[in-house]
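K.L.:
sequence plus the predicted model coming up.
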Amino acid sequence: MHDIRAIRENPEAFDRDLERRGLAPLSAELIALDDARKGAVSAAQAAQERRNALSKEIGAAKKAKDEARATELMAEVARLKEEAPALEAAQTEAARILDERLAAIPNRPKEEVPPGADEHGNVEYRRFDASRERLAQGRQHFELGEAIGLMDFEAAAKLSGSRFVVLKGQLARLERALGQFMLDLHTTEHGYTEVVPPVLVRDEAMFGTAQLPKFRDDQFAAGDGFWLIPTAEVPLTNLVRENILAEDELPLRFTALTPCFRAEAGAAGRDTRGMLRQHQFNKVELVSITAPEKSAEEHERMLACAEAVLKKLDLTYRVMTLCTGDMGFASQKTYDIEVWVPGQQTYREISSCSVCGDFQARRMNARYRAREGRAVNFVHTLNGSGVAVGRALIAVMENYQNPDGSVTIPSVLQPYMGGLNRIEGPNT
């Protein structure tokens, strides 16, 4: 959500930032809507002030025993009283129109975000090469999983349709191990507090993190005003909604392992085979709530925490700074971590870490009281994948595959697998 006062103070800068997002200038339209809101507020206030003044005049007229004047004044008060609901409704409607328009506009990119229209404008930030020899090519995860009988897409389709999977046996355990490993890492080494949040949330929570109203078609509605969460970012970030925190409480760092649900409305025909793009998947989420001057530093810290997962799994990856045309709606700046998958002979996104500034905080009315001066300001919010569990499973399977169809288990996961170091193929 944008601050209309900031737009009024520097409309040219606002329009330049929108242009970087590929949008037309909007400051003039927004200022006009705010003028209409202010006009409605002024009209309602003027009517109330006139009623207050008339009340005093009525008292004076009655004191002077001027009944004719008092009657005339009382008639005007009655008229103003009749008009009051319409004036209040006009004020409410003008504020609603402005708020809806502001809520539909994406966040302003930071100055250092590279320009670009789509993913082709993204810029490599850094990369990590695994100590193991990188496989240049290999079988895809679904070929490996189906061959050993532990990954069943047909059974899932009978249960739920396309874009679902049933994992069995040691592959199911490996996915569970990955999630537990990530949670342990983030809570014991990175200082995040583990949370088990609801996976059903109301409209207000989805609005707060900007899934609603713009991305309604990408979500799963659960009925009775509930939505299935597309990511734990939604409940974790909304933990501070409508709160005023003390600056000494910041930063807050939360992590959660939850199922995530996405309609993938715009993904027809993309990644139809395998687990890369599912309606339901598990993900470890990272969320930080900070003071404004600390959010850039926290963004780099969050990225490093997500990278640590892949380093400990000894997986080759690269970090990309997303360009203005590829960033998410609520983001000021985003890093994507892309892991090497030899089955496709390319890098695929496994984590996205974003700083949102006060964009979400304004939608949630999440604030903090400064240590000095006691001023109340909006917090900054950040979110990132730490990381997507299903995609980590894909990366492990494809990078640790053996010629006989078995999959070696990374050493860091073996304690979570009861000491098992290999998932055997059918001919091993």
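P.N.:
Alright, I've got the coordinates.
K.L.:
from here on, just use CA atoms for contacts and neighbour counts.
P.N.:
Will do.
K.L.:
residues near Trp227, how many?
P.N.:
A count of nearby residues for Trp227, using other C-alpha atoms under 10 Å, gives 20.
K.L.:
okay, one more to line up with it:
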Amino acid sequence: MHDIKWIRDNPEAFDAGLARRGLEPVSPLLMALDERRRASQSELNALQSRRNEASKAIGKLKREGRDASAQMEEVATIKARIAELDADNAAVDVELQDRLAAIPNLPDADVPDGPDEDHNVEIRRWGEPRAFDFEPKDHVDLGAPLGMDFETAGRLSGARFVILKDQIARLERALVQFMLELHTTEHGYREVNTPALVRDEALFGTAQLPKFAEDLFKVEGGFWLIPTAEVTLTNMVSGQILEEAALPLRFTAFTQCFRSEAGSAGKDTRGMIRMHQFEKVELVSIVHPDRSREELDRKTACAEAVLKRLGLPFRTVALCTGDLGFASHRTHDLEVWLPAQGRYREISSCSNVGAFQARRMDARFRPVPPDGGKAKGTAPVHTLNGSGLAVGRTLVAVLENYQNADGSVTVPEALRPYMGGLDRLRADV
């Protein structure tokens, strides 16, 4: 959500930021609504003051036994006008808030310009893709003998679902344990177990609603299934005023995630790349506004560390304005090498959202003055989120990068302590 006061003071800068996203200017419309609301509120305040004065005069006249009919008529007129203004204010405020809620975040000055993902800018690469002396299989062909079952899942739930059994299920669990332990013991994140069902307000707070309702699953009772633990972890501070000394807050959670993939018909229909139900280890930070830029670099490094420990080649890219998510101010994507596809695929997206979600959630902190005196007033916190990592896609990457000619899969050394020392997945085990 954008700050209408900032837009009022910086209309040209606001529209210039939208233009970088390929959007038309909207500040004149927003400012007109804001001016109408403020003018109405000013008249409302004056009428309320006059009503109070007239009411006092009525009381005095009645106590003196004098005629107060004129003043009573005036109060009645004022009350009717106040009711009109209250209704108008409410309508204008709803329209203004709805319009603000539908506008994406402004891109950071450092975000590269470009219309689509082809204009994303590579920041760095790590690791060299393996040179195979045989034709590498994709994860579907590798996984089927090891316990990856799309057929049974299809009978139960339809397309874009999978059942993992035996060695594959154990490998997935090992990945989760490895990621959580790394982030909690070395990266300073607090592990949290959150609900998978949330109300409208939580999804509005993190900007999934109202714009992305078709990408979500809604269930009876007014609940939605979470598309990511970003929703629950970030909303842990909704409606709160934090002390500056409490910042930063860093949370991690492993959850099931649910997405309808409404706009992905025909995309990645084979295998586990794009599922309706998938697992993810999420990383969320709540920080001081002056620290969010460096926190994005820190969070990106935490996600990169998972891939490095697993020995998976990857590259890190800065998303351009045309590929930037709705709520994002700046985003770094991690793309892991998949041998069967012969290309890098997204496995983590780390974003600095700035104050965009905090305003929607009313999450604030009390800034300490530079002189160290008593804190005065409040300001929105900055929020960041990222995958650390998407578990299913990490499983895919491990299978494809560590496959052997006989169809077995070598277990990365980092995962062996979580696999009871097992060093290889074999179909005949």
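P.N.:
Yep, it's here. Everything numeric here is computed off the predicted structure, so don't read it as measured data.
K.L.:
next, the TM-score between them, please.
P.N.:
Aligned and superposed, the two chains score 0.96 in TM-score terms (TM-score structural alignment, normalised by the length of structure 1); 423 aligned residues with a C-alpha RMSD of 1.5 Å.
K.L.:
okay, helices next: where are they in the stretch 201-350 of structure 2?
P.N.:
In order along the chain, the stretch 201-350 of structure 2 carries the following helices (DSSP state H, counting those that start in this stretch): 230-234, 292-310.
K.L.:
in a markdown table, list those along with distance to Gln41 of structure 2 and mean neighbour count.
P.N.:
Converted to a markdown table, the helices of the stretch 201-350 of structure 2 look like this (distance: least, C-alpha to C-alpha, whole Å; neighbours: other C-alpha atoms under 10 Å):
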| stretch | distance to Gln41 of structure 2 | mean neighbour count |
| --- | --- | --- |
| helix 230-234 | 33 | 24 |
| helix 292-310 | 36 | 19 |
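K.L.:
and these: which comes nearest Ala13 of structure 2?
P.N.:
Comparing these against Ala13 of structure 2 with C-alpha to C-alpha, the closest turns out to be helix 292-310 (20.1 Å).
K.L.:
give me the stretch of structure 1 that that closest one matches.
P.N.:
Against structure 1, the aligned range for helix 292-310 of structure 2 is residues 295-313 (TM-score structural alignment).
K.L.:
what does that stretch contact?
P.N.:
Counting contacts by C-alpha atoms under 8 Å, 6 or more residues apart in numbering, the residues outside stretch 295-313 of structure 1 that touch it are 128, 130, 182, 185-186, 190, 286, 288, 290, 316-317, 335, 337, 351, 353-355, 357, 380-382, 384-387, 396, 410-412.
K.L.:
now stretch 45-58 of structure 1 on structure 2. Mean distance?
P.N.:
Once fitted to structure 2, stretch 45-58 of structure 1 is off its aligned match by 2.0 Å on average (mean C-alpha distance after the TM-score superposition for structure 1).
K.L.:
from Ile58 of structure 2, how far off is the residue of structure 2 most remote from its centre?
P.N.:
Summary for structure 2: using C-alpha atoms, centre = their mean, the residue whose C-alpha lies farthest from the chain's mean C-alpha position is Gly65, with a distance of 66.2 Å. Taking C-alpha to C-alpha, to the nearest Å as the measure, Gly65 of structure 2 and Ile58 of structure 2 are separated by 10 Å.
K.L.:
make TSV out of the helices of the stretch 201-350 of structure 2 and add distance to Leu30 of structure 2.
P.N.:
Putting the helices of the stretch 201-350 of structure 2 into TSV (distance: least, C-alpha to C-alpha, whole Å) gives the following:
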stretch	distance to Leu30 of structure 2
helix 230-234	28
helix 292-310	28
